[in-house]
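Asker: Sequence plus the predicted model coming up.
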Amino acid sequence: MLPTFDPRTCGERAAGLVTDWDEIKQWSDTVYMPYEVRPVGRSLAPASSMFSAKIGEMTLTRFCYGVPVTIGEFAPEAGNILVLTTLAGWTRHAVTAKSSVDLTIGETFVADCSRVDYRLDADAAHLQLNLTVPHRMLADLALSWWGWVPDDRLWRHKCVIGGPGSPWLALMEYVTRTLSGSRDLVDHERVGVNLQELIAAQLLADWAAGAGIEPTSTSGVRAPGYVRRAVRYIEDNAQDLPTVSEVAGSVGVSVRALSGAFREYLGITPRDCLREQRLQGVRRELSASTTTTVAAAAGAWGYVNMGVFAAAYRRRFGENPSDTLSRARG
């Protein structure tokens, strides 16, 4: 166990353990998202330690069940990323349907539960320092800082980051010490936001490195707010096939200004951004459902000509859409 990784105040450390499954579920559904958990082995009563604190829009938790558990079926509609650091015991994290990785003290796993199925197992001695990070917030910060629009090459990549001696683990120690000694400062909006940005910057850098992605800006200048709002508009409305004029109108600029800003700050055009969001949307549907068809998934995102769609899909992902669907079913 890492005793310095404790964000609780002295008074909070005196709190007793929780033994009621319903109380634990109500708390965990709030600080993480709804998910399914079951004890492993004989029917056991939990002995759970539960703590949470807000850091800007993120939620930091220090948590254990006190019994071995298996956890899965996280609710994708919650739109949250989980960043899970093991402080004691061991945890096993599913990387693919057939492979997993075991983590011990000081190791961290990242999974975007809004984009991928995720499952983990934990032994009776497990203790976790976890972060719940809104997907939208992290995507907006990446765009704001670097002019980088992360796609599913990042969001669908589950991986280990940090580890003993890493900058990530050093940052987590700083965060927990700050929370335990200066909670009022963290609760103050500006301080909490600054701390959130430190965490997000390190998370994006480590996660992108694990996915083999270089998060570089085309301009090196912070993207203007209207560019970020336009990207969000495209993400939210991609299935409706908005025109560039509609996108520009939604953020109050001309088509020429929007197109120029996209090229300057993102290195793409608004149409490129829309095309990417549509292809990513089809890929998510093919990866997540065993009952859909290629035609149904493509049609849901506005594709009518299956030949044109299949060619664009192959260029983007290096495989046929039917291959993606077959892998999900397999």
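Answerer: Yes, it's here.
Asker: okay, CA-based contacts and neighbour counts for the rest of this
Answerer: Fine.
Asker: so what's the closest residue to Arg119 other than its chain neighbours up against?
Answerer: Once flanking residues are discounted, Arg119 sits nearest to Gly72: 4.3 Å by C-alpha to C-alpha, 6 or more residues apart in numbering. Listed by C-alpha atoms under 8 Å, 6 or more residues apart in numbering, the contact partners of Gly72 are Tyr35, Glu36, Val37, Asp117, Tyr118, Arg119, Leu120.
Asker: A further structure is provided below for comparison with the first:
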Amino acid sequence: MLIVMRHRPTTERVDPPPETHSFRITDLDEARAFCAEFYYEVHLDLLDQARPLAFEADLARLGAITVGDIRFGADVAIGAEVIDAYHVNLPIAGAIGSEHRGAVTIASPRRAAVFRPGTGASTRRWAADCRSLNIRLDRAVLEAELATLLGRPVRGPIRFGASFDTTRGAGLTWARMVNLLRSEIANPHSALLQPLVAERYTQGLLGGLLFAVDHQYADALTAHAPPARPRTVRRAIQVMEADPTHRFTTAELARIAGVSARALQEGFRRHVGLAPMAYLQQVRMGYARDELRHPMPGRDTVAAIANAWGFGHLGRFAAAYRERYGESPSATLRGR
């Protein structure tokens, strides 16, 4: 029998918060330094000496993913001898012709270019009026996400196709997700820049790209995933109930249960009727209700208890609580 100790959460390790930056640069060396810090060591040269550099970049870095809205304001040539991550160029205006792995790919607002780690890439002409989202995705993290979705190890690099359509299907969805982050860079209070939300949003971007671009594992990803057997669902439930304050993700629970994330989700849908994260929320709400019914005088408030169990938005907590228990949290706290 699993014995569950109900306890108030303790302080956990806090991941570094997402970073946002804005740059306005007119010096070539400074622009090269920017690229080296946030992307790769590059060769960067002006193609028209009569038109000075007017580099602009609005950038967000969420853990394994860096998204930069970049304009050079002058015609430049740019190239990297080695790219150590997966990379996507998604122009907002203009087009970029790049050479990578012996082939030339034209990226435009309708089609994104994809680069694989281990080799270089070059753009002979990035026009002054071109503006592009440059997305860098950590190799190890993206490959780990693929392994989690497949439920088995991934050997070697992901052999992405050179480009993908951003006007329809999964490619359009992914482009919209990236553009949402771009639009939120200047919003200091954006939910996407809150660490807990950013973690899940990043995971969505990683998984979304794996469904948007053709690669050697694409058929396996889209194949039907058999539901997790009840014992694997029970294993995930036991882990959540034993440590309800832990910041679980579906991917982490799937690894613990020994199945793919899709299989775990399907298993929960079939055998529990809730998604794993929805089940975890109900577990936490049950513990919050216990504390509301037996508060410590002079210390416990609805807000303090809700926050302690991971409910950061008091209004949403109260609405969900009332829907589940038929009374408000404050009514439970007052003993009514």
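Answerer: That came in fine, so what should we check first? A quick note: this is a predicted structure, and the numbers were derived from the prediction, not measured.
Asker: tm score of chain vs chain?
Answerer: TM-score for the superposed pair, counting by TM-score structural alignment, normalised by the length of structure 1: 0.55. Supporting figures: 209 aligned residues with a C-alpha RMSD of 3.3 Å.
Asker: just the strands in structure 2 please.
Answerer: Per DSSP state E, structure 2 carries strands over the ranges 19-25, 43-46, 55-62, 65-71, 76-80, 86-93, 96-100, 103-107, 111-115, 121-126, 131-137, 163-165.
Asker: Dump those strands to CSV, plus distance to Met277 of structure 2.
Answerer: Converted to CSV, the strands of structure 2 look like this (distance: least, C-alpha to C-alpha, whole Å):
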stretch, distance to Met277 of structure 2
strand 19-25, 26
strand 43-46, 45
strand 55-62, 21
strand 65-71, 23
strand 76-80, 41
strand 86-93, 29
strand 96-100, 40
strand 103-107, 37
strand 111-115, 32
strand 121-126, 40
strand 131-137, 25
strand 163-165, 31
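Asker: Ok, which of those comes nearest Ala242 of structure 2?
Answerer: Minimum separation from Ala242 of structure 2 across those (C-alpha to C-alpha) falls at strand 55-62, 29.5 Å.
Asker: corresponding residues in structure 1 for the closest one?
Answerer: Matched against structure 1 by TM-score structural alignment, strand 55-62 of structure 2 falls on residues 48-55.
Asker: Quick one: distance of that stretch to the chain centre.
Answerer: The chain centroid and the centroid of stretch 48-55 of structure 1 are separated by 19 Å under C-alpha atoms, centre = their mean, to the nearest Å.
Asker: what does that stretch rub up against?
Answerer: 8, 16-19, 24, 31, 59-66, 186-187, 192-193, 195-196.
Asker: 7 Å instead?
Answerer: 17-19, 59-66, 186, 192-193, 195-196 (C-alpha atoms under 7 Å, 6 or more residues apart in numbering).
Asker: Same question for stretch 156-166 of structure 1.
Answerer: 95, 106-112, 115-116, 168-169, 206-207, 210-211.
Asker: how about a cut-off of 10 Å?
Answerer: 83-86, 93-96, 101-118, 168-170, 202-203, 205-212, 284 (C-alpha atoms under 10 Å, 6 or more residues apart in numbering).
Asker: circling back: next one: the equivalent of the residue nearest to Arg119 of structure 1 over in structure 2 from Val114 of structure 2, what distance?
Answerer: Under the alignment (TM-score structural alignment), Gly72 of structure 1 maps onto Gly79 of structure 2. Distance, Gly79 of structure 2 to Val114 of structure 2, using C-alpha to C-alpha, to the nearest Å: 15 Å.
Asker: what do you get for Asp48 of structure 2?
Answerer: Counting by C-alpha to C-alpha, the gap from Asp48 of structure 2 to Val114 of structure 2 is 28 Å.
Asker: Same check on Tyr217 of structure 2?
Answerer: Between Tyr217 of structure 2 and Val114 of structure 2 the distance is 16 Å, computed by C-alpha to C-alpha.
Asker: When the two are compared, which one has more neighbours?
Answerer: Neighbour totals were compared for Tyr217 of structure 2 and Val114, and Val114 leads with 21 against 17 (other C-alpha atoms under 10 Å).
Asker: Just give the closest residue to that one, not the sequence neighbours.
Answerer: Closest to Val114 of structure 2 by C-alpha to C-alpha, 6+ apart is Val88, at 4.6 Å.
Asker: Please pull up the equivalent of the one you found in structure 1.
Answerer: So, by TM-score structural alignment, Val88 of structure 2 is matched to Val83.
Asker: can you check Phe211 of structure 2 too?
Answerer: The equivalent of Phe211 of structure 2 in structure 1 is Ala205 (alignment by TM-score structural alignment).
Asker: same deal with Phe34 of structure 2?
Answerer: For Phe34 of structure 2, the residue aligned by TM-score structural alignment is Trp27.
Asker: again, but for Arg111 of structure 2
Answerer: In structure 1, the residue matched to Arg111 of structure 2 (TM-score structural alignment) is Glu107.
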